[in-house]
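**Student:** Structure of the sequence below:
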Amino acid sequence: MGVADDFRRFRGKYIIGTDLMASIGGRYRRITRRLNRDFWDSESEHDHSRYVGSYGRDTAAKGVSDLDVAFRLPGDLYYKYDAYQSNGQSALLQAVKNSLLTTFQSSKIGGDGQVVVLTFDDGIQFEILPVFNNKAGTWTYPDSNGGGSWKTCNPQAEIAAVSVRNAAVNGNLKALCRMMRIWRDHNSVPMSGALIDALAYQFLENWEHRAESFLYHDYMARDFLKFINDQDKDKAYWRMPGSGSYVYRKGPFGYHAGVDHKYAVLACGLQGEENGPARRAHWRTVFGNTFPV
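**Tutor:** This next block holds a predicted model:
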């Protein structure tokens, strides 16, 4: 098997399995139905709810454990909680938490100041962000930190931007984002999924082979590692495509990318099936055991 076959098999191992997707979908529908009952007097399992974050952008990979879900609330509730003399945002998050406790008594439910966190026994965690629609197409959400405030986000624009660019580059944007999550997890690199997506989006704007097939996925991984390594070491944040929201650096990541770029260069120099075992060994150094032997 050649390079294209290697990376096609790699894709089969880094995408999220159907069993996990089914489990996530079932829990998502139960969460949505519970919140719709209490806030919309509805039994819908889909209305007012949307995946956001990596899963919403369709860039999540095997091993995903955190799911971000935005749930839209009726607009009159914004005025109700905004009228609180002290931290109505905290009261709103507590109302969402109490609703979920009705259905998920055996699960751990907490929060981090902006979301309600629902953790299942198998470690899968849903972070539910209550939101209100704005005329501009953005969402307003509560932040209970520092006495409480309202903030604005636009994950819908991020999802749309990633989808449009992915279609323009033959599906390579989402493939690259997923591959690099495997790299990050294997090497414990301090990078958020959002930062991987933002950098991959920038990289593929001008990469010369951006619309090629699996045959170029080795070059894509190699060149993206160099692109990461070449980022300004003092830069504190980047911008998300679509929304322009800030994505902050979590820690130093250039060193890991620089080291693995060298292995990627070696792997790309080993063409032909006679070099297959050595080539795959280099890629397994970069990506770990998820890369096929």
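
**Student:** use CA for all of it now, contacts and neighbours both
**Tutor:** OK.

**Student:** Quickly find the element holding the residue lying closest to residue 183 once chain neighbours are set aside.
**Tutor:** In space, and not counting its chain neighbours, residue 183 is closest to residue 287: 4.7 Å by C-alpha to C-alpha, 6 or more residues apart in numbering. Element membership for residue 287, per DSSP states H and E: helix 276-287.

**Student:** now for the lengthiest strand in the chain, which elements pack on it?
**Tutor:** Assignment by DSSP state E gives strand 125-133 as the longest strand of the chain. Applying 3 or more C-alpha pairs under 8 Å, 6 or more residues apart in numbering; DSSP states H and E, one finds that strand 125-133 makes contact with strand 66-72, helix 75-82, strand 116-119, strand 139-143.

**Student:** which parts of it are buried?
**Tutor:** Using 16 or more other C-alpha atoms under 10 Å as the test for burial, strand 125-133 gives 125-132.

**Student:** Now do it: everything it contacts.
**Tutor:** Strand 125-133 has contacts (C-alpha atoms under 8 Å, 6 or more residues apart in numbering) with 65-75, 78, 93, 96, 114-119, 139-142.

**Student:** and the nearest residue to residue 81 once chain neighbours are set aside, how many neighbours?
**Tutor:** Ranked by C-alpha to C-alpha, 6+ apart and with sequence neighbours excluded, the top spatial neighbour of residue 81 is residue 88, at 4.6 Å. Neighbours of residue 88 under the rule other C-alpha atoms under 10 Å: 23.

**Student:** Could you also give me the structure for this second sequence? I'd like to compare it with the first:
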Amino acid sequence: MDSVAEQFAVFLAQLHPSPEELAAARETAATAGAALRAHFRPDVSSTGPDFLVVGSIGKRTATRPLPPVDLIYLLPRRYPTPASALAEVALAVAGEDSGDAVCLAGGRVRILPALEHGNAYLIPVAGRWRASNPAAEVAALRLIDGLGGGLATRLLMLLRAWRDANAVALASFELENLVREFVTQEAPVPGDFVAALTEFFVWSRRFTPCRLELPGGRARLEIDAAWHGAAEAAYWRCVLAQRASAAGDHAAATEEWRRLLGSAFPAPAAPWNSRRLLG
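**Tutor:** Predicted structure coming up:
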């Protein structure tokens, strides 16, 4: 494994939350679910399937620092508008209504009130009910991840790091669906994250703006082009980093990767003979 590949492997390991962190997040979600059940279903003593952890934590693609836990709560009756459902949920748990969700536990949980919709749900999005099929989303991501040798999930983690480090206006769900389309269409080489990132920043600007059919086939996702400037800058960061590596300037290459992915991107390991001398 070359130096850059080792750096990416270490960085991805750093991004991956520990089992303890994920367990704590799910416990926080369970506490919120119990509070919702006590309000909406006070006669139900057992833990029925009235809530579901979704988002990156539910799909096991979350990165450090952990985002809020997205929790779908299945309401026991219909509500005419998302606003009316959000208002009652906020009242039930003394949470803050953000317009699309109710935030709880200092922002660590986002409650998405939901209505049954066949084998899917209706959740609030931009003031309207939108169909969401979490099971189909997970299945689609797992399928493309399996076909691509695990590349999709890891590329998604790297792109979230890029988004966070550079304040890019792309939601995690938008990135997830773009990655799924990219791996499907372009079939990048598994494990070659440098090439995958570089190719993604070119492909994504050609592919968007777009209107994607979401897994489950009940809704579409519109992705605009407002972030194209950030993607173009990211592409040139990749090019500069690769040129520096080819010239043997690993410090300059690392600096470019840090500008792209954040300051936590690791320095290259010392060569074996250097480690031996230092030891």
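
**Student:** and the residue nearest to residue 81 of the first structure, how far is that from residue 82 of the first structure?
**Tutor:** 6 Å (C-alpha to C-alpha, to the nearest Å).

**Student:** next one: residue 176 of the first structure
**Tutor:** As judged by C-alpha to C-alpha, residue 176 of the first structure and residue 82 of the first structure stand 42 Å apart.

**Student:** Residue 208 of the first structure now?
**Tutor:** From residue 208 of the first structure to residue 82 of the first structure the distance is 50 Å (C-alpha to C-alpha).

**Student:** more neighbours, the two?
**Tutor:** residue 82 (18 against 9).

**Student:** residue contacts, that one?
**Tutor:** Per C-alpha under 8 Å, 6+ apart, neighbours of residue 82 of the first structure: 88-89.

**Student:** Kindly recompute the last result at 7 Å.
**Tutor:** Contact partners of residue 82 of the first structure, counting by C-alpha atoms under 7 Å, 6 or more residues apart in numbering, are residue 88.

**Student:** Same check on residue 173 of the first structure?
**Tutor:** Contacts of residue 173 of the first structure (C-alpha under 7 Å, 6+ apart): 166, 200-201.

**Student:** Of the residues you listed, just say which sits nearest to residue 232 of the first structure.
**Tutor:** Using C-alpha to C-alpha, residue 200 comes nearest to residue 232 of the first structure of the contacts of residue 173 of the first structure, at 15.6 Å.

**Student:** can you pull the contacts of the closest one?
**Tutor:** 173, 176-177.

**Student:** repeat that with 10 Å
**Tutor:** Shown in contact with residue 200 of the first structure (C-alpha atoms under 10 Å, 6 or more residues apart in numbering): 162, 172-177, 180, 194, 224, 227-228.

**Student:** same thing with residue 10 of the second structure?
**Tutor:** 4, 265-268.

**Student:** Just put these in CSV and tack on distance to residue 247 of the second structure.
**Tutor:** CSV is the format used below for those (distance: C-alpha to C-alpha, whole Å):
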residue, distance to residue 247 of the second structure
4, 13
265, 20
266, 19
267, 17
268, 15
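
**Student:** Count residues in the vicinity of the nearest residue to residue 270 of the first structure once chain neighbours are set aside, would you?
**Tutor:** Nearest residue to residue 270 of the first structure, sequence neighbours excluded (C-alpha to C-alpha, 6+ apart): residue 279, at 5.7 Å. Residues within reach of residue 279 of the first structure, counting by other C-alpha under 10 Å, total 24.

**Student:** Adding distance to residue 238 of the first structure as columns, could you present the helices and strands packed on strand 125-133 of the first structure in a markdown table?
**Tutor:** Listed next are those as a markdown table, based on distance: least, C-alpha to C-alpha, whole Å:
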| stretch | distance to residue 238 of the first structure |
| --- | --- |
| strand 66-72 | 20 |
| helix 75-82 | 31 |
| strand 116-119 | 26 |
| strand 139-143 | 21 |
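
**Student:** And for the most centrally placed residue in the first structure, nearest residue in space, chain neighbours not counted?
**Tutor:** Centrality entry for the first structure: nearest residue to the mean C-alpha point is residue 54, 1.8 Å, by C-alpha atoms, centre = their mean. Leaving aside its sequence neighbours, residue 54 of the first structure sits nearest to residue 60 (C-alpha to C-alpha, 6+ apart; 5.1 Å).

**Student:** Can you give me the distance of that neighbour to residue 16 of the first structure?
**Tutor:** Relative to residue 16 of the first structure, and taking C-alpha to C-alpha, residue 60 of the first structure is found at 8 Å.

**Student:** Quick check: neighbours shared by those two?
**Tutor:** residue 178.

**Student:** Among these two, which residue is more densely surrounded?
**Tutor:** Between residue 60 of the first structure and residue 16, counted using other C-alpha under 10 Å, the more crowded position is residue 60 (26 against 16).

**Student:** which residue lines up with residue 57 of the second structure in the first structure?
**Tutor:** For residue 57 of the second structure, the aligned position in the first structure is residue 55, judged by TM-score structural alignment.

**Student:** Leaving out the residues flanking it, which one is nearest to that match?
**Tutor:** Using C-alpha to C-alpha, 6+ apart and skipping the chain neighbours, the partner closest in space to residue 55 of the first structure is residue 67 (6.5 Å).

**Student:** residues contacting the one you found?
**Tutor:** 24, 28, 51-56, 60, 117-118, 124-128.

**Student:** and of those, the nearest to residue 248 of the first structure?
**Tutor:** Set against residue 248 of the first structure, the nearest of the contacts of residue 67 of the first structure by C-alpha to C-alpha is residue 53 (14.8 Å).

**Student:** Can you show me the helices along the first structure?
**Tutor:** Here the first structure has its helices, by DSSP state H, at 3-14, 18-40, 53-57, 75-82, 88-103, 155-168, 172-187, 193-206, 217-229, 254-268, 276-287.

**Student:** and among those helices, the most buried is which?
**Tutor:** With neighbours defined as mean count of other C-alpha atoms under 10 Å, those peak in mean count at helix 172-187, which reaches a mean of 23.

**Student:** so where is it in the second structure?
**Tutor:** The counterpart of helix 172-187 of the first structure in the second structure, counting by TM-score structural alignment, spans residues 151-166.

**Student:** Mean distance between that stretch and the first structure after superposition?
**Tutor:** Taken over the aligned residues, the distance from stretch 151-166 of the second structure to the first structure averages 0.8 Å (mean C-alpha distance after the TM-score superposition for the first structure).

**Student:** how many neighbours does residue 99 of the second structure have?
**Tutor:** Neighbour count for residue 99 of the second structure, taken as other C-alpha under 10 Å: 15.
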